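Asker: Sequence and predicted structure, then a few things I'm wondering about:
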Amino acid sequence: MCKVFDLGDIVEMKKTHPCGSKEWKIIRMGADIKIKCCICDRIVMIERNKFEKDMKKVVKKSETDENN
């Protein structure tokens, strides 16, 4: 099962960040995914397969997808 997500999307993760947020913005994609916390702006890079396992859902699609 492949989850659909794109650059700039806001995603909800399974685990809560220490600041209390579960929402992260995807800022880089490749073999690794770089995500930024929506509350404290902490940036974390994780492996794509771990990201796909830990991601619950896409909360908000990026603005560029909505315009196309």
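Answerer: Right, received. Where do you want to start? Residues are numbered from 1 along each chain as shown.
Asker: C-alpha from now on. contacts and neighbour counts both.
Answerer: Will do.
Asker: what about the strands in the chain?
Answerer: Counting by DSSP state E, one finds strands in the chain at the ranges 10-13, 23-29, 32-37, 43-47, 55-60.
Asker: for the longest helix seen in the chain, the distance to its chain's centre please.
Answerer: Counting residues, the longest helix found in the chain (DSSP state H) is helix 48-54. Distance of helix 48-54 from the chain centroid (C-alpha atoms, centre = their mean, to the nearest Å) equals 10 Å.
Asker: repeat for stretch 47-57
Answerer: What separates the centre of stretch 47-57 from the centre of its chain is 8 Å, taken as C-alpha atoms, centre = their mean.
Asker: and here's the other structure:
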Amino acid sequence: MDINVGDVVRLKKKHPCGSFQWEIYRTGMDIGIKCLGCGRKVMIPRIKAERSIREFVKRAETEKDENSGNNEHSN
């Protein structure tokens, strides 16, 4: 699963504050997520995060996406 910093995801279970939406702030072996309801930051193992993600609410724009539109070469 392709998870990037800045993605907003909806998880299967809601946070105690009532929010389902989380923003990814760190990637690696562990995923850092921030609750968009109360701002709480949590680190969870990547495998658990991948199983818990129900959908991507918003995808972050990456450098690869930004450069894909520049197919014209200036010669």
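Answerer: Arrived safely. None of the values given here were measured: they were computed from a predicted structure.
Asker: TM-score for the pair, please.
Answerer: Remark: TM-score between the superposed chains equals 0.87 [TM-score structural alignment, normalised by the length of structure 1]; 65 aligned residues with a C-alpha RMSD of 1.6 Å.
Asker: For Asn67 of structure 1, which of the strands of structure 1 is the nearest?
Answerer: For Asn67 of structure 1, the closest of these is strand 55-60, at 13.6 Å, according to C-alpha to C-alpha.
Asker: Contacts made by that closest one with the rest, please.
Answerer: Contacting residues not belonging to strand 55-60 of structure 1 are listed as Phe5, Asp9, Ile10, Val11, Glu12, Met13, Lys14, Glu23 [C-alpha atoms under 8 Å, 6 or more residues apart in numbering].
Asker: Would you mind writing the ChimeraX command to select the buried ones in those?
Answerer: ChimeraX command restricting these to the buried ones, with burial defined by 16 or more other C-alpha atoms under 10 Å:
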select :5,9,10,11,12,13,23
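Asker: what would the contacts of strand 55-60 of structure 1 look like in a markdown table with distance to Ile46 of structure 1?
Answerer: Output for these, formatted as a markdown table (distance: C-alpha to C-alpha, whole Å):
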| residue | distance to Ile46 of structure 1 |
| --- | --- |
| Phe5 | 15 |
| Asp9 | 16 |
| Ile10 | 16 |
| Val11 | 14 |
| Glu12 | 15 |
| Met13 | 12 |
| Lys14 | 14 |
| Glu23 | 15 |
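Asker: Look at the counterpart of Gly8 of structure 1 in structure 2 and say how many residues are nearby.
Answerer: Using TM-score structural alignment, the partner of Gly8 of structure 1 in structure 2 is Gly6. Residue crowding around Gly6 of structure 2 was assessed by other C-alpha atoms under 10 Å; the count is 17.
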